[in-house]
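**Student:** Below: sequence and its predicted model.
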Amino acid sequence: MEKSNRELYKKNCRLMKENEKLRKKVELLSEEKQTLLSQLKQQISNGASNSKTDAPNNMIDLNLGLSLVSGSNQNPSSNN
């Protein structure tokens, strides 16, 4: 009986140590998750603000491109 109790005690000690290691690992992973999540949110908000400022520039470029194309199409017809 005493031998059995000692074995159970040792096993319990090992399990408690392993449990503590796992708790620390969970805490580190949770901190890493929070850091990555806040970085992702920051990138998303930066991307959204950049796309808002880039959108008008893209439209201007497209409009200039279309006017150049339509202008080049008008010149040959005026030569005919």
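**Tutor:** Structure's in. What do you need? Residues are numbered from 1 along each chain as shown.
**Student:** going forward, measure contacts and count neighbours with C-alpha atoms only.
**Tutor:** Fine.
**Student:** who does the helix or strand where E27 lies touch, helix- and strand-wise?
**Tutor:** Here E27 sits within helix 2-79, counting by DSSP states H and E. Secondary-structure packing of helix 2-79 (3 or more Cα pairs under 8 Å, 6 or more residues apart in numbering; DSSP states H and E): no helix or strand packs against it.
**Student:** starting at the chain centroid, how far to it?
**Tutor:** Centroid separation between helix 2-79 and its chain, computed with Cα atoms, centre = their mean, to the nearest Å, is 0 Å.
**Student:** For Q74, see how far away the most centrally placed residue in the chain is.
**Tutor:** Centroid-nearest residue in the chain, with Cα atoms, centre = their mean: L40, separated by 3.8 Å. Here L40 is placed at a distance of 49 Å from Q74 (Cα to Cα, to the nearest Å).
**Student:** okay, now the one to match up with it:
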Amino acid sequence: MERLNSKLYLQNCYIIQENERLRKKAQVLNQENQALLSELKQKLSKGNSKGNPPSSIPDLNLCSTSASNPNQK
């Protein structure tokens, strides 16, 4: 039983480390996404000031339907 507990403890430690690594990676990707979205909005606003029709850019942070309703397929 003690050996099983040790094995599960080590697996848990590995999962925690992997989760932290993935969380940091997700943070970096989110920051890159926000920077690119900001750049795109700036370019579009410059284009709109030249007489181009306005276009809306959706907020990608609001589009996570799977997290808000996991039972929907």
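**Tutor:** Cool, got the structure. Because the structure is predicted, anything quoted here is derived from the model rather than measured.
**Student:** TM between them?
**Tutor:** Remark: TM-score between the superposed chains equals 0.67 [TM-score structural alignment, normalised by the length of the second structure]; 52 aligned residues with a Cα RMSD of 1.4 Å.
**Student:** Pull the contacting residues for the residue nearest to the centre of the first structure.
**Tutor:** By Cα atoms under 8 Å, 6 or more residues apart in numbering, the contact set of L40 of the first structure is empty.
**Student:** repeat that for 10 Å
**Tutor:** Q34, N46 (Cα atoms under 10 Å, 6 or more residues apart in numbering).
**Student:** do the same with D61 of the first structure
**Tutor:** For D61 of the first structure, the contact set (Cα under 10 Å, 6+ apart) comprises A55, S67.
**Student:** And it, how close does it get to L68 of the first structure?
**Tutor:** From D61 of the first structure to L68 of the first structure the distance is 11 Å (Cα to Cα).
**Student:** Repeat that for N19 of the first structure.
**Tutor:** 70 Å.
**Student:** How about V26 of the first structure?
**Tutor:** Separation of V26 of the first structure from L68 of the first structure (Cα to Cα) stands at 60 Å.
**Student:** try K25 of the first structure
**Tutor:** K25 of the first structure is 61 Å from L68 of the first structure, by Cα to Cα.
**Student:** just S77 of the first structure next, same as before
**Tutor:** 15 Å.
**Student:** Please say which of these two ends up with more neighbours.
**Tutor:** Between S77 of the first structure and L68, counted using other Cα atoms under 10 Å, the more crowded position is L68 (12 against 8).
**Student:** Alignment lookup: the more buried one to the second structure.
**Tutor:** Using TM-score structural alignment, L68 of the first structure has no partner in the second structure.
**Student:** Neighbours of R23 of the first structure, how many?
**Tutor:** R23 of the first structure: 12 surrounding residues under other Cα under 10 Å.
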